[in-house]
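Chemist: no sequence on hand, only this structure:
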């Protein structure tokens, strides 16, 4: 049995995964397959953009948060587009292969991203197109991914970010999440069903987005609009490094990125919450997190994990201690919550480098 997204999403906001199957009859078993063997998930609702032309890498380097001007062929990464205050507007997975850079992003986000990129072309030698109708993304996750790809006749790119182009169009991209081994297989959209059958015949269990999201939450990989809000800056959700290069400049919002990295710490941090709630009363994305009577955070993605039980990603104020007694959710879905200590990155004892320099400059009698 295949079930589409709305059945498993209790949020009043539209389900971002409604266009693809939520599960194939047994969500916990599908999670276990991802964790212990291999499973394939239909993520063909993701929007895909293609950037070609001789200046594609140098041009993208000026717009994205990631260092891509010298991205080697057959390599992938992640990147963001920020607003002028350094807040996250777009997140994308990147694959550079065959003279083209592919950017895949959340369903429904591609048009706005493409519009922004087109406005920034000016006289650059780049060619942009919406490739969503051309390519469909299937994700294969689990420790047996190498064996599945070999049986399916697909290449296995090197970890963690290798990319291999496919004959006839598309690519295989290695990703560091949501499981021990994971690849995105972008295939011609008109051949998606054929490739699905090939991958399941090669040993990958059919799984839905419920299983994928559960492992993503476990790996603490944030998702745009689920685990971010209109105020989110990259430092708060762990995108510094994976999607933001701290030593490159020349992109919108870079001043905020550098200032927070050098002079202070972000106002919030992403944590994993363990929820003491039943299956039917889980908090929803966007619900508040309280410490006593005071709101201290926001609930992100909420899942039922096959081993951890009900858990959620959340953005909480930096002042919230790791052992705080919290409540996540509203009214009948309010749940006692505790922070997973492994997800809590304590502030370093050292003073941020920029603040230390400013402190030295302010000392009386300092020579300049």
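Modeler: Great, that's in hand. Predicted model, so just to flag it, every value in this text is computed and none were measured.

Chemist: please make it C-alpha for all contacts and neighbour counts, starting now.
Modeler: Will do.

Chemist: helices along the protein, start to end?
Modeler: With DSSP state H, the ranges of helices along the chain come out as 27-36, 56-61, 110-119, 145-152, 192-201, 209-219, 254-263, 353-362.

Chemist: tell me the most buried of those?
Modeler: Each of the helices of the chain was assessed for mean neighbour count using mean count of other C-alpha atoms under 10 Å. The highest is helix 209-219, with a mean of 23.

Chemist: putting a second one here so we can go through both:
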């Protein structure tokens, strides 16, 4: 369904990729980014929306995903992952309970696959699942939507009609109960504030009309992506591939409960966290901007002549300059200068460690003697 925001002056619509159909920018990406970060603008996001009603909704979703959702209160937000039996990420789901039903938000192209999975897992439980994407829009902001949408001048416009809000507040700003953070203390995650508000299509059209009358500031998805990357925040549509496990992206901090009951993929989650190490790790790259090259997703990351990973998403940040998230091999030296091969050139890339090579192996398991090894008592003194 065409977005009413796409008809605003200067709108450049993304033609492909995970944000296809959404406005990429309105002609001033850096200015829009500043406005969004300062809480002065709103952005329409490419999201799929699924509702789950019925008295078993919380216990049911809790049993098949990675987060502990039991007791989720009205208005409370969470995040959970659907994993395959080997612990690889199949879906990343934003969850909010409104007292009557659960609202599940996913990247737009993920909705059909998640709906199919949920329908297959219903069994005889009392849950009702519905894809309501066509009837709703999702608006992102760094402050609650109604702090932005209120009239700037009461004489200029009537107040926005009140309606029942459904708002997902991103839990990424702190480690969730039962979660674990691999990243060090060099980054202030508490500064991250992000809201996704679910509204009707008609309400979204009304907000677009306010924007056309300069009563509401808007930003494109390019702005929200730049802020997300700077916050080291993984996204399913960009950072996840067919091999991804939560540990590689530091996703245990917000979407995994390490002490809940069994669910599909739980054995791998526990084994890697307690006894092993994730084979890859997420890094933030600060790119040399002198050549004006911004590498796209899939661009190779190299250490010397060796390819050690690939870029997953990139952006031009209004303060940090060109930055990117990348997934690299665990063996890549965390102190080494990396480079990105883009458009026939090598762009220097200073890495900021998110998931360290030491991630995992959290259980204090004593090392046993190697089978067949001879152990001798300590030699007596004298």
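Modeler: Structure received. Quick caveat: nothing in here was measured; it's all calculated off a predicted structure.

Chemist: re the thing from before, for residue 335 of the first structure, find the nearest of the helices of the first structure.
Modeler: Put simply, out of the helices of the first structure the one that sits nearest residue 335 of the first structure is helix 209-219, at 18.0 Å, with distance taken as C-alpha to C-alpha.

Chemist: whereabouts in the second structure does that closest one align?
Modeler: When the second structure is aligned by TM-score structural alignment, the counterpart of helix 209-219 of the first structure is residues 221-231.

Chemist: which strand in the second structure has the most residues?
Modeler: Secondary structure assigned by DSSP state E gives strand 306-317 as the longest strand of the second structure.

Chemist: what does that strand contact?
Modeler: 30, 33, 222, 225-227, 229-230, 238-239, 294-302, 322-329, 332 (C-alpha atoms under 8 Å, 6 or more residues apart in numbering).

Chemist: over to stretch 180-187 of the first structure?
Modeler: Outside of stretch 180-187 of the first structure, the residues that reach it under the criterion C-alpha under 8 Å, 6+ apart are 35, 135-145, 169-176, 195.

Chemist: selection in ChimeraX covering whichever of the residues you listed are buried, please.
Modeler: The following ChimeraX command selects only the buried members of these, with burial defined by 16 or more other C-alpha atoms under 10 Å:
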select :35,135,136,137,138,139,140,141,142,143,144,145,170,171,172,173,174,175,176,195
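
Chemist: hmm, back to that, select, out of the helices of the first structure, the one closest to residue 344 of the first structure.
Modeler: Nearest to residue 344 of the first structure, of all the helices of the first structure, is helix 209-219, at 13.0 Å by C-alpha to C-alpha.

Chemist: for that closest one, packing partners?
Modeler: Based on contacts counted as 3 or more C-alpha pairs under 8 Å, 6 or more residues apart in numbering; DSSP states H and E, the elements that helix 209-219 of the first structure packs against are strand 21-23, helix 27-36, strand 39-42, strand 294-305, strand 309-317.

Chemist: so which of those is the most packed in?
Modeler: Across those, averaging neighbours per residue (mean count of other C-alpha under 10 Å) puts strand 39-42 on top, at a mean of 28.

Chemist: where does that strand end up in the second structure?
Modeler: Using TM-score structural alignment, the partner range for strand 39-42 of the first structure is residues 41-44.

Chemist: read off where the longest strand of the second structure ends up in the first structure.
Modeler: Under TM-score structural alignment, the match for strand 306-317 of the second structure is residues 294-305.

Chemist: and that stretch, how far out from the chain middle?
Modeler: For stretch 294-305 of the first structure, the separation from the chain centroid amounts to 16 Å (computed by C-alpha atoms, centre = their mean, to the nearest Å).

Chemist: could you do stretch 226-242 of the second structure as well?
Modeler: Relative to the mean C-alpha coordinate of its chain, stretch 226-242 of the second structure is positioned 5 Å out (C-alpha atoms, centre = their mean).

Chemist: show the end-to-end separation of that stretch, please.
Modeler: This stretch, stretch 226-242 of the second structure, spans 24 Å end to end (C-alpha to C-alpha, to the nearest Å).

Chemist: what does that stretch rub up against?
Modeler: For stretch 226-242 of the second structure, using C-alpha under 8 Å, 6+ apart, the contacting residues are 18, 33, 37, 88-89, 91-92, 107, 172, 189, 192, 249, 251, 284, 297, 312-317, 323-327, 354.

Chemist: can you rerun that using 6 Å?
Modeler: Contacts of stretch 226-242 of the second structure from elsewhere in the structure, counted by C-alpha atoms under 6 Å, 6 or more residues apart in numbering, are 92, 312, 315, 317.
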